[in-house]
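Undergrad: only geometry, no sequence info:
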């Protein structure tokens, strides 16, 4: 063990011990102040609460050190607050915790452009892989957690260096874990990374100064929404948000997945940093969470909602504000696949849609089926010789970003995601399932599958099955023990723990091929993906 490494550990531990000593000296006073602060409303109350709960370690000559020297996402601040409870026994009620996170995220958060590259991580999209600037950054920072956790915060060089010391003080084995011994880990972390991180993610940026000074539009009002839930299909509908306090809303939803399948729900939401929507709702009989981002001008919203306690199961979400000033704003077209020679009922969802609809050459509107707030329904006929491919939809003379695709027959079917991870459950740890979709494609102009000009048509119904991915999986009978596929493409894993029925009593892990079988007229197509069924995750975090 190098002397530099020992020094780093000592510095980290020393900081933690000094903080603990200061807590012991002021804890009684701090808790008394916090009770009064939480009863009040507004910024002054939040400031008093932070001084009371955090000042034991961070208040120095009237200034909160460390806390004021960084910016983070709402999840980043929440993880910090929780960590203070674990490391230093800071006690907070749920309301106090939310008050502190709200205050810090509003004043020391991230601008929309800063958080945008890592929205998939924030939205907890399953099987996402974040990208580091280079291999060294990925290995130094991404071996123990996602790289996005680093990129969703901002510090100057000194604060980044202190974070390195904190890592070593709290996790002295960091140099020896996750293949850290293939390099001089501590010397790189201490001497090289702080400057690099400060250049990549500085505390002070023009984007943040501009966003802090801007006036942000409340989310109140009616919204036309659309999206797609893997396994269920596309939906359109409405969302209404009513003010329930500063940046807080009561929300109602009506989501239409198809004829006879309308899901309604009620919930609430809070908006951090002027655009970061975090909500909870009961949709039908499911408890859900939502993570959306408002556009900088407040006219649109996008993100993802998912099941409480199973964030791998959810749906994409897009919304446009139903504003009197908005006209012919198209949000979605369903279905998006139109077959040559067929007549199809099409729903266009959007704001103030005009009756003049143009779906491109070879597609004729033959009947108007009705118009309601947020929707326009038409029956269209596609010519037998209509050119295959994707075309943009025009409503009221305005070209939209929404598209439809014309096809004669599917060329290929792929499984999405192509690679997925599911986790065993057991005891108090729920299993983590994996949701798959079958996606139809055209080969494109070159007539070859798997090339850059392939045309993605969209999700299609499929019959699902699994088989061993390789010889080892076949030998261990992974397909028998790891779990099973539900009819709608969801893989449900088995329970964890040694299984005496398996060879060697191994756990119910597995390496599987997931197969989608799709019938398309007189042809049957198969798509295949890979699924790793692995052990439980014992410490789930908002930012992994």
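TA: Okay, I see it. Only a predicted model underlies this, so the values are computations on that prediction, with no experimental measurement involved. Residues are numbered from 1 along each chain as shown.

Undergrad: Going by C-alpha atoms from here, please, whenever you check contacts or count neighbours.
TA: Noted.

Undergrad: Tell me the spacing between the residue lying closest to residue 307 once chain neighbours are set aside and residue 421.
TA: Of all residues not flanking residue 307 in the chain, residue 288 sits nearest, at 4.3 Å (C-alpha to C-alpha, 6 or more residues apart in numbering). Taking C-alpha to C-alpha, to the nearest Å as the measure, residue 288 falls 22 Å from residue 421.

Undergrad: Which one's more surrounded, those two?
TA: A side-by-side neighbour count of residue 288 and residue 421, using other C-alpha atoms under 10 Å, places residue 288 first with 22 against 17.

Undergrad: Now do the contacts for the more buried one.
TA: Neighbour list for residue 288: 280-282, 305-308 [criterion: C-alpha atoms under 8 Å, 6 or more residues apart in numbering].

Undergrad: And here is the other one:
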């Protein structure tokens, strides 16, 4: 099983997805969840109200994501000695996520954490929340919760009781931290993230769509590349699904897999799937009508190694879902693949773009050669009645390359029980746009582009310490693997293999190389993770 976290640190709140995707045994039914809470939780919590709609103290005053509820239960197990089986745990998480979850609009700003896309620098966090909460947690950690003001204040008290040194940390010891946290910040949290909201009321009343059927899927797997596939889902018991995936990568190699999924809160899709012998996880959110899902798929053993994933339900209506690649250089004949479903009719790539030859065609995939002679910009792609707005970027010259993630952390490991934490990179190309000046708002995003990858020292000190020699390597697919943990006799003072690097992507365009770089910190092992049996 993949490593997870025993503590309350921000980086691993979403790791509970590894336990969420299994099927509960037939002996545990959804109606039993309230009784499980009574049997397992009322030694510490209390119950009031009507038996059919009970109020459980410290539970009913909160709303969380499935991962948030699982995190809470695991904390009760680790810190309070809760005795609960895996089947019971899954059923309680399902019940709480369905009845006390987050509306789609409430979870939307923080999906990066649910999807385990953790190499991201959060911006725009309120100063008071940043200084009080986000100095230890991510902003998504508290942004994915809803509580009454009193419950937010009790959470402050929990921190003081469980972590009494909190008042002596940076940004705490120079002020009256408790008074500020309890009397000001908790009140602000109660106003900004309240228990009762119109969004949640509306979502509870909304008709939830079944997510069974046939789905046209596109995505990216690091080391494998872009892919398109058909995903078939069949509904099992209690909102659970069996699924299969059949398709191919951009290089033509086949993709095949099967697995199981669970849907929480009417839209939160969590799946475990084995693709060509490799265990993967899917975290996606369905739209309100259940016609599309978007999210991320990643390795079960390494959540950092993954990529975007989108799914469109097959309603027999024509649809274009993607063009690979998503860019076309003026004056060059380029092979393009149009991905969709029920594709029938004439192909139109926009003004100034000519389809030179159709190489292969089916009702869900068209491979062709095209040439652009018109103006630079984004254009719609049409096949008969199906259209993808802004599906193709026509450009004259590659102006700059952006490395994503722009800022990342890798972690040494491997020699001890602590696993290495790798980073998967991609290169995004831009043309200069209408103003002809790269790096401005007019830049035209072309999409992901193939690149040659290398690393170099981040600065003079990193060069002097030979960080690029010892901290790790990057392969042709853009996957960085850090060095081993432990002292290195070859380094100055037998230091370990940490370091500060720049990751460089070099993209060739018309024979010229355009480079971009990102910042990478190769740090010590992630000691808050542990390997589960």
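TA: Sure thing, it's come through. In this text the structure is predicted, and so the values were computed from the model without any measurement.

Undergrad: coming back round to it: I'd like to know which of the contacts of residue 288 of the first structure are part of strands.
TA: If you go by DSSP state E, the contacts of residue 288 of the first structure have 280-282, 305-307 in strands.

Undergrad: As JSON lines, the residues you listed with distance to residue 539 of the first structure and neighbour count would be great.
TA: Converted to JSON lines, these look like this (distance: C-alpha to C-alpha, whole Å; neighbours: other C-alpha atoms under 10 Å):
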{"residue": "280", "distance to residue 539 of the first structure": "22", "neighbour count": "21"}
{"residue": "281", "distance to residue 539 of the first structure": "24", "neighbour count": "23"}
{"residue": "282", "distance to residue 539 of the first structure": "26", "neighbour count": "19"}
{"residue": "305", "distance to residue 539 of the first structure": "22", "neighbour count": "27"}
{"residue": "306", "distance to residue 539 of the first structure": "19", "neighbour count": "23"}
{"residue": "307", "distance to residue 539 of the first structure": "18", "neighbour count": "19"}
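
Undergrad: thinking again about what came up before, want to throw the contacts of residue 288 of the first structure into CSV with distance to residue 335 of the first structure?
TA: Formatted as CSV, those follow (distance: C-alpha to C-alpha, whole Å):
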residue, distance to residue 335 of the first structure
280, 29
281, 27
282, 27
305, 21
306, 23
307, 25
308, 29
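
Undergrad: Return the member of the residues you listed nearest to residue 452 of the first structure.
TA: residue 305 (30.4 Å; C-alpha to C-alpha).

Undergrad: residues contacting the counterpart of the closest one in the second structure?
TA: In the second structure, residue 305 of the first structure lines up with residue 297, judged by TM-score structural alignment. Each residue near residue 297 of the second structure by C-alpha under 8 Å, 6+ apart is listed here: 115, 221, 280-283, 306-309.

Undergrad: Equivalent analysis for residue 32 of the first structure, please.
TA: Per C-alpha under 8 Å, 6+ apart, neighbours of residue 32 of the first structure: none.

Undergrad: what about it, distance to residue 45 of the first structure?
TA: Distance, residue 32 of the first structure to residue 45 of the first structure, by C-alpha to C-alpha: 13 Å.

Undergrad: hmm, who's touching stretch 88-101 of the second structure?
TA: If you take C-alpha under 8 Å, 6+ apart as the criterion, stretch 88-101 of the second structure is touched by 19-20, 24, 28-30, 32-34, 36-37, 60, 62-66, 69-70, 73, 204, 264-266.

Undergrad: List only buried entries from the residues you listed.
TA: Neighbour counting with 16 or more other C-alpha atoms under 10 Å marks 19-20, 24, 33-34, 36-37, 60, 62-66, 69-70, 73, 204, 264-266 as buried within the contacts of stretch 88-101 of the second structure.

Undergrad: What lines up with residue 261 of the second structure in the first structure?
TA: Here residue 261 of the second structure is matched to residue 269 in the first structure, going by TM-score structural alignment.

Undergrad: measure its match to residue 242 of the first structure for me?
TA: Using C-alpha to C-alpha, one obtains 10 Å as the distance from residue 269 of the first structure to residue 242 of the first structure.

Undergrad: Look at the two and report which has more neighbours.
TA: Neighbours per residue, other C-alpha under 10 Å: of residue 269 of the first structure and residue 242, the larger number sits with residue 269, 23 against 17.

Undergrad: For the more buried one, which three-state class applies?
TA: With DSSP: H, G, I helix; E, B strand; the rest coil as the basis, residue 269 of the first structure sits in strand.

Undergrad: That one reaches residue 250, doesn't it?
TA: Yes. With contact defined as C-alpha atoms under 8 Å, residue 269 of the first structure reaches residue 250; the gap is 6.6 Å.

Undergrad: Could you give me the buried positions within the helix ranked longest in the first structure?
TA: What stands out as the longest helix in the first structure, according to DSSP state H, is helix 3-39. Buried positions in helix 3-39 of the first structure, judged by neighbour count with 16+ other C-alpha under 10 Å: 5, 8-13, 16, 19-20, 23, 27, 30-31, 33-34, 37-38.

Undergrad: What count of nearby residues applies to the equivalent of residue 78 of the second structure over in the first structure?
TA: Using TM-score structural alignment as the criterion, the counterpart of residue 78 of the second structure in the first structure is residue 86. Residues within reach of residue 86 of the first structure, counting by other C-alpha under 10 Å, total 11.

Undergrad: next one: the one 3 residues further on
TA: Residue 89 of the first structure sits with 12 neighbouring residues when counted by other C-alpha under 10 Å.

Undergrad: Quick one: map residue 213 of the first structure onto the second structure.
TA: Under the alignment (TM-score structural alignment), residue 213 of the first structure maps onto residue 205 of the second structure.

Undergrad: go on, residue 141 of the first structure?
TA: Aligned by TM-score structural alignment, residue 141 of the first structure pairs with residue 133 of the second structure.
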